[in-house]
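Colleague: Have a look; sequence and predicted model below, questions after that.
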Amino acid sequence: MPSEPHTAPPQAGPFTDIHRGNWVDRLLPASVAPYARLARLDRPIGTWLLLFPGWWSLALASPAKPDLWLMALFAVGALLMRGAGCTVNDIVDREFDAKVARTATRPIPSGAVSVHNAVIFLGLQLLLALIVLLQLDRFAIALGVASLALVATYPFMKRITYWPQAFLGLTFNWGALLGWAAATGSLAWPPVLLYAGGIAWTLFYDTIYAHQDKEDDALIGVKSTALKLGSATRPWLILFGTVTVLLWALAFVGAGLGWPAYVGLAAAALFLADQVRRTDLDDPADCRAKFNAHRWLGWMLLAGILLSPWLG
């Protein structure tokens, strides 16, 4: 696609989600770096959060011998679809992003990438993701295509509801359904329960994330659970975490997993409880750090599932 001038971002205050001097600046040409940032390649936490439900589900379907080819396909697909989702989000939210300190330096509001080129980049990512999806069976392909409705509508939810985090949960945990479908050619209660628990998990971590922007969001009219729940956020986090753990426990029971899976789940529960206790919801940097730490919960759960048939 045509290169664009690598324009300097506006001064947007000290707290920004664009960090200069990382591998994107060191290794990529100046004309390519803004697209890597648009796809959030420099911030992989979103890819992990999108990937883990799919990996959990693949492992849940066959914990003794998970399909490594499918796990690799899901990793590539998560990278591409997370990038596509971020690109859609940034196109739709470009005017809002320009008014928020944390997001004003993103490629589109800063002028580093035009909307026209962002749309072309989006099409390229979706094409590559489709190629990955076509490696699965027909049922899984149809299920994967159905998720596009969520990807397309999620960016608009913050305009119409204080619960956009619930819609993000519906979108980001779709892999819990898709993984089981790819491994078995069908659906069953364990992946459905895993999916439902994942939605509650997303409500937990993304409510913390939303507290980064609550002051700016209130000024520009964007809605979030952080604004809805306000000072009552911590009790709600307890509820979200409890529902998460209970639904995942039911998924494990339904899949017949052994005790290592429940050890992993117990570790995840302690992780959530610690975040409820220690997160400073008025400190954007701490909210970001707590959000980023959720990749460790993903590994805890995956390790427990995979060890279940060998130690349980």
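Modeller: Nice, thanks for sending it over.

Colleague: contacts and neighbour counts: CA atoms only from here.
Modeller: Fine.

Colleague: Quick one: distance of the longest helix seen in the chain to the chain centre.
Modeller: Determined from DSSP state H, the single longest helix within the chain is helix 68-92. Relative to the chain's own centre, helix 68-92 is displaced by 10 Å; criterion: CA atoms, centre = their mean, to the nearest Å.

Colleague: following it, which helix or strand comes up?
Modeller: Counting by DSSP states H and E, the next helix or strand C-terminal to helix 68-92 is helix 94-97.

Colleague: Any idea how far the strand or helix carrying Leu239 is from the middle of the chain?
Modeller: Leu239 belongs to helix 233-255 when elements are defined using DSSP H and E. Mean C-alpha position of helix 233-255 versus that of the full chain (CA atoms, centre = their mean) differs by 18 Å.

Colleague: And stretch 186-204, by the same measure?
Modeller: 14 Å.

Colleague: Which residues outside it are in contact with it?
Modeller: Residues from elsewhere that reach stretch 186-204, judged by CA atoms under 8 Å, 6 or more residues apart in numbering: 53, 57, 60, 139, 165-166, 168-170, 172-177, 180-181, 237, 240-241, 243-248, 250-252, 254-255.

Colleague: Can you mark which positions in the helix holding Leu239 are buried?
Modeller: 233-234, 236-238, 240-245, 247-252, 255 (16 or more other CA atoms under 10 Å).

Colleague: Comparison target below:
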Amino acid sequence: MNKLKINTLGKYIQLCRLDNPIGIWLALLPCIASLIQASDGIPNLNRLFIFSLGAIMLRSIGCTINDIFDRNFDCNVERTKNRPIANSTISVINAIYFLILQCIFCIPLIFFINKNCLLLSILLIPLIIFYPLCKRITYWPQLILGICFNFGILMAWIDTRNNLSLSAIFMWLGSIFWQIGYDTIYAYSDIKDDLKIGIKSTAILFKESGKKYISIFYILTIIMWTINGILLSYNRLYFLGILIISIHFIWQVFSFNINLTFNDDKYKNIKIFRSNLLIGVIVTIVSYLGLF
């Protein structure tokens, strides 16, 4: 019985991707960087905890919603066929109950953010719901995901300062372009399956020109984050970090192979995607070091 409960718990952990935390880090680190920037290097520990928990919960909720909507697609995609709803180890009704429980768990968080931040967070809800549906109607689901994933940047700033500065907007835009770039790399893993089942993505849109467009989005990321640093009057350490990020982006583009699928890219293209954790770490660190 205990083994059965552990296995069941494991399936729900898998459903909300807590067993694969790279997505949590990619959402959380830019948010922490924004908290550091908005607080002049010393973020409130309570606020740091609330936004970290919020990033984990919102990402988990997004994954649950995504898997409910995509269950009939996921079972036909090599990378996603073993997801709990797709392989029927979690029923749709139980997934909905779990989603309601996740939302209830998030309710107390609203009492720890200010009114303007709360209003901003309300705008995020329809975007989270719309993301899995937009893959059916647009080749730009990575854009919608980038907006959702990085909303914490704006929320962190407005909760800390009760206003929204131009520097925060540039940080947000840069993070969106960054996400479109790295998530396009990720999307190439599924391109053959997605074409068969009718799912749209930037990978399908860009086709053989993937490296060129990923390069453009990474260049836009560097420009946006550089402007962010200029507006915040950051020192050379920040811009040194941006230079290191630029070099890493160059490595990603040259190493990326658009012709590899999930079966043969898990040790290359997926590794390149996961290497963006380093980008998040660097931008967070230099957001602090750039102040001094």
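Modeller: Alright, I've got the coordinates. All values reported here derive from a predicted model rather than from experimental measurement.

Colleague: How alike are these chains, TM-score-wise?
Modeller: Scored against TM-score structural alignment, normalised by the length of the second structure, the superposed chains reach a TM-score of 0.94; 286 aligned residues with a CA RMSD of 1.5 Å.

Colleague: Quick one: map Ser34 of the second structure onto the first structure.
Modeller: Matched to the first structure by TM-score structural alignment, Ser34 of the second structure sits across from Ser57.

Colleague: if we can go back for a sec, which part of the second structure lines up with the longest helix of the first structure?
Modeller: Under TM-score structural alignment, the match for helix 68-92 of the first structure is residues 45-69.

Colleague: Mean deviation, the matching stretch versus the first structure?
Modeller: Taken over the aligned residues, the distance from stretch 45-69 of the second structure to the first structure averages 0.8 Å (mean CA distance after the TM-score superposition for the first structure).

Colleague: contacts for that stretch?
Modeller: 15-18, 23-24, 27-28, 31-32, 35, 74, 83, 85-86, 92, 95-96, 99, 102-103, 106, 109, 112, 128-129, 131-133, 149, 152, 156.

Colleague: For Ala218 of the first structure, which non-adjacent residue is closest in space?
Modeller: Spatial nearest neighbour of Ala218 of the first structure, excluding adjacent residues (CA to CA, 6 or more residues apart in numbering): Leu227 at 7.3 Å.

Colleague: So what does that neighbour match up with in the second structure?
Modeller: By TM-score structural alignment, Leu227 of the first structure lines up with Ile204.

Colleague: burial count for its match?
Modeller: 20 (other CA atoms under 10 Å).

Colleague: cool, and the one 4 residues further on?
Modeller: When neighbours are defined as other CA under 10 Å, Glu208 of the second structure has 12 of them.

Colleague: do Ile96 of the second structure as well
Modeller: Around Ile96 of the second structure there are 14 residues (other CA under 10 Å).

Colleague: which residues touch it?
Modeller: Ile68.

Colleague: Return the residue of the first structure aligned against it.
Modeller: With TM-score structural alignment as the criterion, Ile96 of the second structure matches Val119.

Colleague: what separates that match from Leu133 of the first structure, distance-wise?
Modeller: 21 Å (CA to CA, to the nearest Å).

Colleague: What are the contacting residues of stretch 299-312 of the first structure?
Modeller: By CA under 8 Å, 6+ apart, stretch 299-312 of the first structure touches 52, 55-56, 59-60, 63-64, 257-265, 267-268.

Colleague: Swap in 6 Å and give it another go.
Modeller: 56, 63-64, 257-261, 264-265 (CA atoms under 6 Å, 6 or more residues apart in numbering).

Colleague: In the second structure, what range does stretch 195-206 of the first structure match?
Modeller: Going by TM-score structural alignment, stretch 195-206 of the first structure sits over residues 172-183 in the second structure.

Colleague: Quick one: average offset of the matching stretch versus the first structure, please.
Modeller: Counting by mean CA distance after the TM-score superposition for the first structure, stretch 172-183 of the second structure comes out at 0.7 Å.

Colleague: how far is that stretch from where the chain is centred?
Modeller: With CA atoms, centre = their mean, you get 9 Å for stretch 172-183 of the second structure.

Colleague: now do stretch 203-223 of the first structure
Modeller: What separates the centre of stretch 203-223 of the first structure from the centre of its chain is 16 Å, taken as CA atoms, centre = their mean.

Colleague: Mind listing what's buried along it?
Modeller: 203-214, 216-217, 222-223.

Colleague: so how far is Phe273 of the second structure from the residue lying closest to Leu205 of the second structure once chain neighbours are set aside?
Modeller: Nearest residue to Leu205 of the second structure, sequence neighbours excluded (CA to CA, 6+ apart): Tyr139, at 6.1 Å. The spacing between Tyr139 of the second structure and Phe273 of the second structure, counted by CA to CA, is 20 Å.

Colleague: Please apply the same query to Thr184 of the second structure.
Modeller: 9 Å.

Colleague: What's the separation between Pro284 of the first structure and Leu250 of the first structure?
Modeller: Separation of Pro284 of the first structure from Leu250 of the first structure (CA to CA) stands at 34 Å.

Colleague: now do Ser186 of the first structure
Modeller: Taking CA to CA, one finds Ser186 of the first structure at 19 Å from Leu250 of the first structure.

Colleague: now the helices: where do they sit in the stretch 51-200 of the first structure?
Modeller: 68-92, 94-97, 107-110, 115-133, 138-146, 148-160, 164-172, 175-184, 189-210 (DSSP state H, counting those that start in this stretch).
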